[in-house]
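[1] I'll drop the sequence and a predicted model, then ask my questions.
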Amino acid sequence: MNVESTGERLRTRSFEVGKEPQRCVDPGVARLVRAVNSAAEAEVTRKTALDSKDNRRTASRRGGEDPAAGTWAEGVGPRSADVAPVSLESGVTASPHADLERLALCTSAVAESERSLLCVLDREGRILFANQAWRQGVGKGGPNPGLADVGGNYLEECARAAKDDVTAVESYLRVQDVLAGRLREFSLDYPCRIGEKTAWFQMSVRRAQGPLAAAVVRHSDITASKLLEAASERESHYDRLTGLPNETYFREMLISMGRDCPERFQGMAIFHVGIDDYDMLVHGYGRAAARAVEVAVSQRLKNLDQKKVALGALTRGEFLVALHCDSCLPETHSMAHRLRALTAPPVPFGGFNVYMRTSVGVALMGPQVVDEIAVERGLQAAEMALLAARRGTGSSARIYDDAMAESHRRMAAHHAIARKALDRKEFVLYFQPIVGGSSRFPVAFETLLRRRLEDGSVESMQEVFGDLERSSTIIEIDQWVIENVCRQWVSWRQEHGSRWPVATISVNVSAFHFQQAEFLTWLRATLDRMGMPPQSLALEITERAYVDDESAFVRSIRGVAGMGVSLWVDDFGTGYSSLQTLRRGFASMLKMDRAMAAPETYDRRTKAMIAAVVSLARGLGVGTIGEGVETPEQAEELDRLGCDLQQGFLHARPMAAADIESWLLAMADKRPAQDAPSAGVSGATRAS
């Protein structure tokens, strides 16, 4: 290797890209440089005084002053090349010449207090003196045997090492720059093989001033800090449990590959793999078993072709896989099938097998610029596809498509609307009466949430709320509604006393809210703070609601029932999850979905289904409410089939608090005393 030509290319390239050498901030080097500079200043002062004295003597002998003898001529003084090194008592090797002795004495205290390898160079790169650590380091068996010893030329050693080491080329160039005055200081890190181990050193060079010393060089062992840095970097980039890249590093990997290898991104698919019912796995088998399953799944994923895939790990049994593909759709279907097959076998743990199911969400990315925004959208799309797969049958794979994209945009818009309405206090409560099947007098009413627009009109939020499940916003809205319903209810009861005609008010609550650990504590505290009797409140949960933490959900409904609050199942007949709730005996009322009582579907099959639901409810001691009643014929048919209560436009539309107050009091004046309920609507016995 031609060091000069290689160095020139390196120097040119560095300055072309605007790179500056790393500044040396080594405190040990700085202290030694200050000592060298102090020695230089003292030497200049001494020589100036001697020079002045000699000039006066010469002028006296000649009988006059010599105008040319006022300053030192360039090149006058001892040359370090003519000086033989000696060892001083301090352990610092120096020249017998007085200049070097004074320099050594000024710097020895600083140099020998350092464990690092320290030396001082002259302008030619020769080592004027070095501390004991340097002499031991360059000796046989030392950590840096390639370094020159005292009297040797440090630059020449760098040049020899540069034939096989690019780092040595850079150090050679930078030391030259410092000695020539083009650079004040620099530092660089380099590895060094010591026996079977690799150590790391930091080379620091700083310019000095004086007639002899030109630079101070220090080599410090930084192996410990490098190991700590590597461990910290690994911890920040990799999942501690599975050893796979974490989400942050996975993103960086995709962005980096897209930037460095754009030809590989003719097509890419991102797979979001999730273990279904992860919480049930934790509660059923324990956290240790769940962790064992995650480790086993990660090991199986590592068996994939690492040349075509990138892997990542999330939390709670979820993983990421990125596939580079030429014809993405066929390869995507094949990979999705393979991922589910890989995760299907049970995982042995503690003498038994842990079975699991997995769902996969897939996002396809065609030829495009793979930047941070594109990767974020791809990961987001894969997660949405996973949620869609889980909301279906589970244990399946879904590819993110235009319909999901539209749904995603709608959900984002609805979330923004709800957030704005909550922050601006645009929500208002409306109430719709629920009447007895035979008496047609109100026995309860349901709370409905409306949004008041700027023009004073109100709009329903039903469609918006359907897209807010599994979000923190729906929890805030639930809490706002329950608190204001309790406040309004207590106000009515205090004002009207026994004239108040109904004893129960229902509120729709998100199933996601039921799954929060603090839900029961918050509900109990709210009822106590508002003075709301628990038996006067009913919480409605739609049967269509998705429950991903069934154990937490069951704990909440058991706690709700335990504190005396009624639980109603809304939209019964449109899902399947409420059968478990009914079997456990927590629900006290079934609200049959309006689709079952709609006039256009009111055929023989529908009537048979309504009769079956009523029979099931009675067998379980649960009341029934028919929703969406709009015609007298519907009302009569529900009566005939044995439905306990009815709700719909035929009986009353939703009304604001002031309107329903006057309406209910007017109805109460017409109601026979024996029909007035004495407690909350808790089931069939209080239905009418």
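    Thanks, I have it.
[2] From here on, just use CA atoms for contacts and neighbour counts.
    Noted.
[3] Show me what counts as buried in the one helix or strand Ser14 maps to.
    Assessed by DSSP states H and E, Ser14 sits inside helix 3-16. With burial defined by 16 or more other C-alpha atoms under 10 Å, the residues of helix 3-16 counted as buried are 3, 6-7, 10-11.
[4] Just the closest of those to Ser615, please.
    Leu10 (88.0 Å; C-alpha to C-alpha).
[5] if we can go back for a sec, could you point out which element follows the helix holding Ser14?
    helix 27-62.
[6] Of all the residues in that following helix, which ones are buried?
    Those would be 28-30, 32-40, 42-43, 51, 55-56, for helix 27-62 by 16+ other C-alpha under 10 Å.
[7] returning to what we had before: summarise which helices and strands the helix holding Ser14 is packed against.
    helix 166-179 (3 or more C-alpha pairs under 8 Å, 6 or more residues apart in numbering; DSSP states H and E).
[8] Could you pull out the buried residues of the helix it packs on?
    168-179.
[9] Downstream of whichever strand or helix holds Leu422, the next helix or strand is which one?
    Per DSSP H and E, Leu422 falls inside helix 402-423. Downstream of helix 402-423, the next assigned helix or strand under DSSP H and E is strand 427-436.
[10] try it against this one:
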Amino acid sequence: TIIVRARDLVHNALASANLLDDRQIVMSVYASDKPDPASLIFSTRTDDAPVPRDTMSAWIAPEHRSSLVRTIEAAGRPWLVEIIALPRPFAADHLASLATLAGGILLSLLTAAWVQASGMRTRRVQQLVRKRTADLKRTNRRLVDDMIARERTEKALQQSEQRFRQLVAMSSDWYWEQDRNYRFTMITGGFAEKAGVMVERVLGKTRWEYMEGLADTESGRAHIAQVKAHEAFSDLEYQVLDDNGDTRWFLVSGQPVFDEHGNFQGYRGTGSDITARKLTEQRVHHVAQHDVLTGLPNRSLLQDRLSQAVAYATRSANPVWVMLIDLDRFKFVNDSMGHKAGDVLLMTVAARLRSSLRDSDTVARLSGDEFVVILSEHGEQHLTVDIVQRVMDAVAQPVMLGTKEFFVTCSIGVAVYPSESTPADALIEHADIAMYRAKKLGRNNFQFYTPAMNEESLERVRIEGALRNALERDEFVLYYQPQLDMKSGKIVGMEALIRWQHPELGMVPPSRFVSIAEETGLIVPIGAWVMRTACAQNKAWQDAGFEKLRVAVNLSARQFAAAGLIESIEQILQDTGLEPRYLEIELTESLFMSDVTPAVELLHRMKALGVNLSIDDFGTGYSSLSYLSRFPIDVLKIDRSFVADITRDANDEAIVTSIIALAHNLKLAVIAEGVETGEQLDYLRRHGCDEIQGYYFSRPLPAPEFEQLLVEGRGLAPEETAAVEPEPVTA
């Protein structure tokens, strides 16, 4: 058996190679392929512990080591050889390098310190430069802003001065200055050209010296006191006579001037010529207080004049008369001749009223064709009825309207103040009541107000109030007056006449309420009710077997002008079932004379329905052959005013005879209204009148009584209808 001592073998091998002499090399041999302490067979490591070193020594002279590990195969097994070089000081081997490194580091540190110092100084310089630059910029900006602001201020000042000059030029015509004694020292701006007054006339004088009368007025004295109190004033208006003697109006404003010590030095201000404005204001004021058409004072100025007259009457105990003048039949002139003719008539009457009265009297136009006159008694000029009569005579003079001569009369009501029955605030109202009384008495006269007239006026108010509810309360009734044929003597038609059965007033005749209904417009629904009721009653009598009669219904001016008239008539005929030929519509001449062309169209549309058309009260209005030929008329009705005196008045006889002849020549029928005597009947029969209507045969009857008339078959006696050859009409 061969025993190999591995330790000795390795030791001998290393020794022979002189590898054990170097104490800085540790060699270890392991009998395995891993450095396992259990398989360690040889090592040159000693147990001496390393000497501990402080941090600074380790940092200045660092130690370093290296190692080598190899595995070899010998004797059929692996052997691990580990060679480790022990640590040794780095400085000892690299002293020169370390010296160089230390010098470089020191140089770098010095360089860095110098650079840092230089950089800090540079930064301080830069900061200082930036601060100085910012200060300079701010200063420069403030300087620029100041320059811009100054330029703006100078420009604004120039614009303000320019605007002030323009404003002064636009708002005033001249500039003036006064000294401490209020005397003018300077006037510029073309005062002589614009004011019409030479400057020399004003310089050296006070305003109240060159303007005579300023100190005599309350406003002038107030201005002088204001100026002497050294107060500013504005918009002082006063009038002067210019160098041509014309009245001029000036408007001035002024400011007191004081020196630096507060001592008064005078005035300065502006002035303007406002003559054109004042004349315009006067014209506007005149228009506001005067009637445009006649130039007379209107209602506004009338009240002012009346207040002055009443105040004078109260102080002097002299009476004041108020006359209210209303033109008679002015509506007829306006409707027949047109509004232009009506305007001419109003202007003519206004001129006549002014010329017939004193300059101290007031003539005003109240409204429409109504005028008011205020008469005051002065000294020995007593008020008498002769003044009223003089006014009536002046108005009644003929007036030429175009180529026609018209005679227009007036009705006058007079109220007196002071009077127990007439307070001052009721003068016009009482004069109006008296005027209505004059119209009621036949027109063309004058009446002084009495308390009894007020009762009539109050009754008119009561009637108007009750009239508004009469239709709803079914208070109206129709009466029928028969129309008889002169040849057969039979009843051939009837006229429907309205009556008002009031529960308190009793039976109110048409004369008391129809005019009021016309004025208020209530006539339109009332007229429609009359037509519908009359048509329904006529149809009922026809259905009852009576002779088919014609019923006549009056059409008012308001109805004729109302919209939908044709449709209303057509609807009534349709609703009642009455044939159109049994309805006769009565029209007055004034309804269609204001505007003929539309009236012609309307009448033809009405005629197209199949109804009959008649002219009521023919001869009392603007009778014209031209419209008789143009209008589709069937019947002419002679007014009762002509029939009443045909047996006593030759003029009325001639008129009636002419109307009958005219109608027959135009193929029209003639009905005479208001026949009350046998003589009238005989005259009409002898002259060929077709039909008559009047109290001679029957008064208007309520429907039951008229029906009884039909039942009895009453008519004219045979001797009343005897055929007589019509008498010829003499020229």
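    Everything's here; your move. Predicted, not measured: the structure shown is a model, and the values here were computed from it.
[11] before we move on, back to that, hmm, who's touching the helix holding Ser14 of structure 1?
    Residues outside helix 3-16 of structure 1 that contact it (C-alpha atoms under 8 Å, 6 or more residues apart in numbering) are 20, 159, 162-163, 169-170, 173.
[12] Could you do stretch 130-146 of structure 1 as well?
    Contact with stretch 130-146 of structure 1 is made by 91-93, 108, 111-112, 115-120, 147-150, 157, 161, 192-194, as judged by C-alpha under 8 Å, 6+ apart.
[13] measure it end to end?
    Using C-alpha to C-alpha, to the nearest Å, the end-to-end distance of stretch 130-146 of structure 1 comes out at 15 Å.
[14] cool, and stretch 380-399 of structure 1?
    Stretch 380-399 of structure 1: ends 12 Å apart by C-alpha to C-alpha.
[15] Next: stretch 277-294 of structure 1.
    Across stretch 277-294 of structure 1, first to last residue, C-alpha to C-alpha, it's 13 Å.
[16] in that stretch, what's buried?
    Buried residues in stretch 277-294 of structure 1, counted by 16+ other C-alpha under 10 Å: 277-281, 289-294.
[17] can you check stretch 185-194 of structure 1 too?
    185-188.
[18] ditto for stretch 462-474 of structure 1
    Across stretch 462-474 of structure 1, burial judged by 16+ other C-alpha under 10 Å covers 464-465, 467-470, 473-474.
[19] Stretch 396-411 of structure 2 now?
    Neighbour-count burial for stretch 396-411 of structure 2, counted by 16+ other C-alpha under 10 Å, picks out 396, 399, 408-411.
[20] picking up where we left off before, now the buried residues of helix 166-179 of structure 1 as TSV including distance to Pro501 of structure 1?
    Formatted as TSV, those follow (distance: C-alpha to C-alpha, whole Å):
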residue	distance to Pro501 of structure 1
Ala168	93
Val169	94
Glu170	91
Ser171	92
Tyr172	96
Leu173	95
Arg174	92
Val175	95
Gln176	97
Asp177	95
Val178	95
Leu179	99
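[21] Double-check that Val81 of structure 2 belongs to a strand.
    Yes. Counting by DSSP: H, G, I helix; E, B strand; the rest coil, Val81 of structure 2 is located in a strand.
[22] In structure 1, what sits opposite Pro409 of structure 2 in the alignment?
    Rather than Pro, residue 409 of structure 2 is Thr. For Thr409 of structure 2, the aligned residue in structure 1 is Thr358 (criterion: TM-score structural alignment).
[23] And for that match, nearest residue in space, chain neighbours not counted?
    Ile275 (4.4 Å; C-alpha to C-alpha, 6 or more residues apart in numbering).
[24] from memory the one you found sits against Arg357, does it?
    Yes. Ile275 of structure 1 is in contact with Arg357 according to C-alpha atoms under 8 Å; the separation is 5.9 Å.
[25] now the helices for the stretch 151-300 of structure 1?
    154-161, 166-179, 223-237, 247-260, 278-285, 287-301 (DSSP state H, counting those that start in this stretch).
[26] With structure 2 overlaid, how far apart is the fifth one on average?
    Its match in structure 2 and helix 278-285 of structure 1 itself, once the structures are fitted together, sit a mean 6.7 Å apart by mean C-alpha distance after the TM-score superposition for structure 1.
[27] And for Met563 of structure 1, the neighbour number?
    For Met563 of structure 1, the neighbour count with other C-alpha atoms under 10 Å is 13.
[28] How about Arg640 of structure 2?
    By the criterion of other C-alpha under 10 Å, Arg640 of structure 2 has 17 neighbours.
[29] and if you look at Trp522 of structure 1?
    Residues lying near Trp522 of structure 1 (other C-alpha under 10 Å) number 11.
[30] go on, Gly243 of structure 1?
    Neighbours of Gly243 of structure 1 using other C-alpha under 10 Å come to 16.
[31] Quick check: the gap between it and Cys158 of structure 1.
    Distance of Gly243 of structure 1 to Cys158 of structure 1, given as C-alpha to C-alpha: 40 Å.
[32] Kindly report the same for Gln202 of structure 1.
    For Gln202 of structure 1, the distance to Cys158 of structure 1 - C-alpha to C-alpha - is 15 Å.
[33] So for these two, which residue has more residues nearby?
    Set Gln202 of structure 1 next to Cys158 and count neighbours by other C-alpha under 10 Å: Cys158 wins out with 23 against 19.
[34] Grab the nearest non-local neighbour of that one.
    Among residues not flanking Cys158 of structure 1 along the chain, Tyr172 sits closest, at 5.3 Å (C-alpha to C-alpha, 6+ apart).
[35] And the one you found, what's its match in structure 2?
    By TM-score structural alignment, Tyr172 of structure 1 lines up with Ile224.
[36] I'd like to know how far that match sits from Thr217 of structure 2.
    11 Å.
[37] Okay, strands next: where are they in the stretch 351-500 of structure 2?
    362-367, 370-376, 399-401, 404-406, 410-417, 446-448, 476-485, 491-502 (DSSP state E, counting those that start in this stretch).
[38] Single out the most deeply packed of the ones you listed.
    Across the strands of the stretch 351-500 of structure 2, averaging neighbours per residue (mean count of other C-alpha atoms under 10 Å) puts strand 410-417 on top, at a mean of 26.
[39] end to end, how far does stretch 574-586 of structure 2 reach?
    20 Å.
[40] Can you give me the buried ones in it?
    576, 578-580, 582-586.
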